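Visitor: I'll drop the sequence and a predicted model, then ask my questions.
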Amino acid sequence: MNFIPYGRQDINAADVAAVVETLQSDWLTQGPAIERFERAIADYCGADHGVAVNSATSALHIACLALGLGPGKRLWTSPNTFVASANCALYCGAKVDFVDIEFDTGNMSVAALAEKLQRAERQGALPDILVPVHFAGQPCDMPAISGLAERYGFRIIEDASHAIGARYGDERVGCGKYADITVFSFHPVKIITTAEGGMALTNSPELAAAMRRLRSHGITREAAEMEGPSEGAWYYQQVELGFNYRMTDIQAALGMSQLQRLDEFVARRNLLAARYDRLLADLPVGRPALRPPMTSAWHLYVVHAPDGARRRLFDAMRAANIGVNVHYIPVHLQPYYRKRGFKPGDFPEAERHYAAAISLPLFPGLSEADQDRVAAVLAASLKQENS
């Protein structure tokens, strides 16, 4: 019986040809394919600038630095995320804290955020940066979060690693209306892939220029950014401490080809998610909630198992060659973060979500027959659980 993974890239002949064409070109690293890919993603989302990097983690890091995060400053994010959403603050020497989630969407709770901001204002401990995470592909309530940013004066980095192709109403995630910077991931299980890679979008030319320097050792060849005159066409200066976070032309060529099918991928994921809704309608599991007018890119389809049943259901489905997964172990429960003072009970909705969450297989190449098998094994496992 074939193994069904929870996520999988979709590579076609055009993708392969794009990579081969680049391999046969004069550019393999920082060449014209990167600029084309940056421009294409920015245009697709409605943003002014794109900065391609080697991972979404790198994009989060340089986004924080570009916004001035450093020692003595604070970043808040969701506990229901991969650790990178919080680690980026620590890379900068800043403090990190979390805002609890809505159990049914997995996204940051606006009510919890508003309450925490009120307390922080009284204590003189407001965040400098907020990183809302668009869990499973559905955007957070960004109009409300943006309104709170205007009131309390913090900056916003959208962690949209799951959400390229998603929308808030009529506007695409990444357009820059509700955030200073939006970050995408192009890992193979995400919506489109560059193998590894990420991108930061912004409407600020200053932030874009800062992130371009930071991804490449803090080096500039722009005379306007130098101290003193340029000495010639060969000349460059390191004007700040940066990193080697560059994407390659090979990756960008793959991403550019994948982008041509982004809408097709998102449509297929939406179709499969709606089909899961129908297949699971009579089962005693919690299905993902949607918050109109937000539309999801459906990176993940996460169900909530009955109380205490998650481990047994997970093991039963893995035993049936169905590669279910769990998203996410709350960041504050990781040993590293417990050593920083966080403890169980700090963010109860994120912990409740984790205790029940199972990510079912969802990717464009998932056949309806395989999806039927996933649903049937889940139903049989639930029946056995209740017998």
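Guide: Sure, I can see it. Numbering: from 1, shown residues only.

Visitor: contacts, neighbours, all on C-alpha from now
Guide: Noted.

Visitor: the strand or helix carrying Ala200 - contacts with which helices or strands?
Guide: Element membership for Ala200 (DSSP states H and E) is strand 198-202. Where contact means 3 or more Cα pairs under 8 Å, 6 or more residues apart in numbering; DSSP states H and E, strand 198-202 is packed against strand 49-53, helix 56-66, strand 181-185.

Visitor: a markdown table for the ones you listed, including mean neighbour count and distance to Arg312?
Guide: Formatted as a markdown table, the helices and strands packed on strand 198-202 follow (neighbours: other Cα atoms under 10 Å; distance: least, Cα to Cα, whole Å):
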| stretch | mean neighbour count | distance to Arg312 |
| --- | --- | --- |
| strand 49-53 | 28 | 40 |
| helix 56-66 | 25 | 33 |
| strand 181-185 | 30 | 31 |
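
Visitor: now the residue nearest the centre of the chain: how far from Gln138?
Guide: Nearest to the mean C-alpha position of the chain, by Cα atoms, centre = their mean, lies Ser161 at 1.7 Å. According to Cα to Cα, to the nearest Å, Ser161 and Gln138 sit 11 Å apart.

Visitor: before we move on, what about Glu264?
Guide: The gap separating Glu264 from Gln138 is 17 Å, by Cα to Cα.

Visitor: ok, back up a step: the residue nearest to the centre of the chain against Thr57, yeah?
Guide: No: assessed by Cα atoms under 8 Å, Ser161 is found out of contact with Thr57, at 9.4 Å.

Visitor: tell me how far the residue sitting furthest away from the middle of the chain lies from Glu222.
Guide: Most distant from the centre of the chain: Glu231, at 41.6 Å, with distances by Cα atoms, centre = their mean. From Glu231 across to Glu222, the span is 12 Å (Cα to Cα).

Visitor: could you pull out the helices for this protein?
Guide: In the chain, the helices defined using DSSP state H lie at 13-23, 32-45, 56-66, 84-91, 110-123, 142-152, 205-214, 249-259, 262-279, 310-319, 335-338, 348-356, 368-386.

Visitor: and the first one, what's buried?
Guide: Counting neighbours by 16 or more other Cα atoms under 10 Å, one finds that the buried residues in helix 13-23 are 15, 18-19, 22.

Visitor: just the angle for that helix relative to helix 249-259, thanks.
Guide: For helix 13-23 against helix 249-259, the angle by axes from the mean of the first three to the mean of the last three Cα atoms, to 10 degrees is 160 degrees.

Visitor: take this one as well and set it beside the first:
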Amino acid sequence: MAEPFLPYGRQVIEEDDIAAVAEALRGDFLTTGPQVGAFEAAFAEAVGAPHAVACINGTAALHMTMMALGVGEGDVCIVPSVTFLATANCARYVGAEVVFSDVDPQSGLMGPDHLAEALQRAGGRRVAAVLPVHLRGAVADLPGLARLAQDAGAVLVEDACHALGSAHRSEAGERPVGACDWSAASTFSFHPVKTIATGEGGMVVTADAGLAERLRLARSHGMVRPEGGDPWWYEMDSPGYNYRLPDILCALGRSQLAKLDRFVSARRALSLAYARRLEGLSPHLRLAHDPEWSRTAPHLLTILADFEALGVSRKAVIEGLARQGIGAQVHYIPVHTQPYYRRRYGDQALPGAAAWYARALSLPLYPGLDEAGVERVVSGLARTLGLGDRI
């Protein structure tokens, strides 16, 4: 019998998750009901944030945040080029321009030096927001980035869609990603490949009560019901969107959130298993770097490979792994190279992003994987690279 296919990421849904959704389906509310507030409260507690606002996906979380912060025409947002499209697109949704920053080629993260250079390229325009991405779950240098953003008059918004369960370490201790110690807001995603899943879903957390209220307006058409008005009355001061997360999905999110520690522990253990098995496989292959301040809850298991030195193309490696029932992916194509942004801003040289992209390859990582699966992946990788069965 053929071995099961191992995707690069997938959800882990258990019987209690199914029971939680079934219970919500039997309730009075399929949307805008009690599960939403309960999920928000549990999530805020989990990440140490005073306020949490649920929405339909991570992209919506970013868009709502730009709206709620008043980012708009004439503004600039600085975004690392190694990220998913949504981090940059959220600025364009509100009419702001994007200045792409370079990244460290070993970690894929935007650092203070990269931000300082991008601020110079902003050319005196108002920089409204800086959006560091905690790529793979590795935490960006939040204190360093926050100092530069503050000096530039910009707010820091963390794209933490990869980083639920990660923390920033310092001599003072660990602070969870989402506590918003250095940022105005942090955004999360609950796509099936993320640390917890709701199918689709997102969350914005913040320490600012006023920002939280504006986020709630943005997710539901900008609609308010003034006190003392007629029972049917509502008003809209400015348009919002229908970005509400249904009760059914919030019920799944609450069930999944209760397993966060277990899921994170499993991801960390699997990452260590990969590190042991990859060590010594080839001098031209290594794991992506996590900075010393990052207590990473791994979302992706990314290796950096010198494919030219290995004598094989990345496409051939991905196809060779697929023939062995092993999925792989590339995270990400630098956003500044996308046709839309090239037409808008021209060709740009970001050598760190180019070096990262040339070598990055993500291998299977999810709590349902076991060490035998890791052994199978690394053995398959060794065969595909022509290194023999080295495991």
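Guide: Perfect, thanks for sending it. Given the structure is predicted, the values throughout are model-derived calculations rather than measurements.

Visitor: quick TM-score on the pair, please.
Guide: The TM-score (TM-score structural alignment, normalised by the length of the first structure) is 0.94; 376 aligned residues with a Cα RMSD of 1.4 Å.

Visitor: on that earlier part again, nearest to Gly286 of the first structure, of the helices of the first structure?
Guide: helix 348-356 (9.0 Å; Cα to Cα).

Visitor: for Arg212 of the first structure, give me its contacts.
Guide: By Cα atoms under 8 Å, 6 or more residues apart in numbering, the residues touching Arg212 of the first structure are Val51.

Visitor: my bad, should have said Thr105 of the first structure
Guide: 135, 288-290.

Visitor: what's the match for it in the second structure?
Guide: In the second structure, Thr105 of the first structure lines up with Ser107, judged by TM-score structural alignment.

Visitor: got it, and Ile34 of the first structure?
Guide: Ile34 of the first structure maps onto Val36 in the second structure, by TM-score structural alignment.

Visitor: likewise for Arg269 of the first structure?
Guide: Aligned partner of Arg269 of the first structure by TM-score structural alignment: Arg267.

Visitor: its match against Thr296, yeah?
Guide: No: counting by Cα under 8 Å, Arg267 of the second structure stays clear of Thr296, with 9.7 Å between them.

Visitor: OK, contacts around the aligned partner of Ala322 of the second structure in the first structure?
Guide: Using TM-score structural alignment, the equivalent of Ala322 of the second structure in the first structure is Arg318. By Cα under 8 Å, 6+ apart, the contact set of Arg318 of the first structure is Val324.

Visitor: ok, Arg318 of the first structure to Arg340 of the first structure distance?
Guide: 34 Å.

Visitor: now do Gly176 of the first structure
Guide: Going from Gly176 of the first structure to Arg340 of the first structure by Cα to Cα gives 33 Å.

Visitor: the two: which is more packed in?
Guide: Gly176 (23 against 11; other Cα atoms under 10 Å).

Visitor: counterpart of the more buried one in the second structure?
Guide: Checking TM-score structural alignment: Gly176 of the first structure goes with Cys180.

Visitor: count the residues that sit near Pro170 of the second structure.
Guide: Careful, residue 170 of the second structure is Ser and not Pro. There are 11 residues near Ser170 of the second structure, going by other Cα under 10 Å.

Visitor: just Gln348 of the second structure next, same as before
Guide: Gln348 of the second structure is flanked by 11 other residues according to other Cα under 10 Å.

Visitor: distance of the residue nearest to it when sequence neighbours are not counted relative to Pro231 of the second structure?
Guide: Leaving aside its sequence neighbours, Gln348 of the second structure sits nearest to His336 (Cα to Cα, 6 or more residues apart in numbering; 7.2 Å). Between His336 of the second structure and Pro231 of the second structure the computed distance is 50 Å (Cα to Cα).

Visitor: more neighbours, these two?
Guide: Under the criterion of other Cα under 10 Å, the comparison of His336 of the second structure against Pro231 puts His336 first, with 29 against 9.

Visitor: ok, now which ones touch that one?
Guide: 81, 100, 342, 347-348.

Visitor: also Pro292 of the first structure?
Guide: Listed by Cα under 8 Å, 6+ apart, the contact set of Pro292 of the first structure reads Gly169.

Visitor: swap in 10 Å and give it another go.
Guide: The contact partners of Pro292 of the first structure, taken as Cα atoms under 10 Å, 6 or more residues apart in numbering, are 138-139, 141, 167-169.

Visitor: any idea how far it lies from Arg167 of the first structure?
Guide: Here Pro292 of the first structure is placed at a distance of 10 Å from Arg167 of the first structure (Cα to Cα).

Visitor: any common contacting residues for those two?
Guide: By Cα under 10 Å, 6+ apart, Pro292 of the first structure and Arg167 have these common neighbours: 138-139.

Visitor: I'd like to know how many residues surround Tyr8 of the second structure.
Guide: Around Tyr8 of the second structure there are 18 residues (other Cα under 10 Å).

Visitor: which position in the first structure aligns with it?
Guide: So Tyr8 of the second structure corresponds to Tyr6, using TM-score structural alignment.

Visitor: cool, Pro351 of the second structure as well?
Guide: For Pro351 of the second structure, the residue aligned by TM-score structural alignment is Pro348.

Visitor: nearest residue to that match other than its sequence neighbours?
Guide: Nearest one to Pro348 of the first structure, counting by Cα to Cα, 6+ apart, is Asp100 at 7.3 Å.

Visitor: narrow the contacts of Pro292 of the first structure to just the buried residues.
Guide: Buried residues within those, counting neighbours by 16+ other Cα under 10 Å: 138-139, 141, 167-168.

Visitor: among those residues, name the ones in strands.
Guide: 167-168 (DSSP state E).

Visitor: pick out the most distant pair among the buried ones among the contacts of Pro292 of the first structure.
Guide: Largest pairwise distance in those, by Cα to Cα, is 11.1 Å, between Asp141 and Arg167.

Visitor: which residues do those two both contact?
Guide: Counting by Cα under 10 Å, 6+ apart, the common neighbours of Asp141 of the first structure and Arg167 are 292-294.

Visitor: of all those, which comes closest to Ser204 of the first structure?
Guide: Met294 (24.6 Å).
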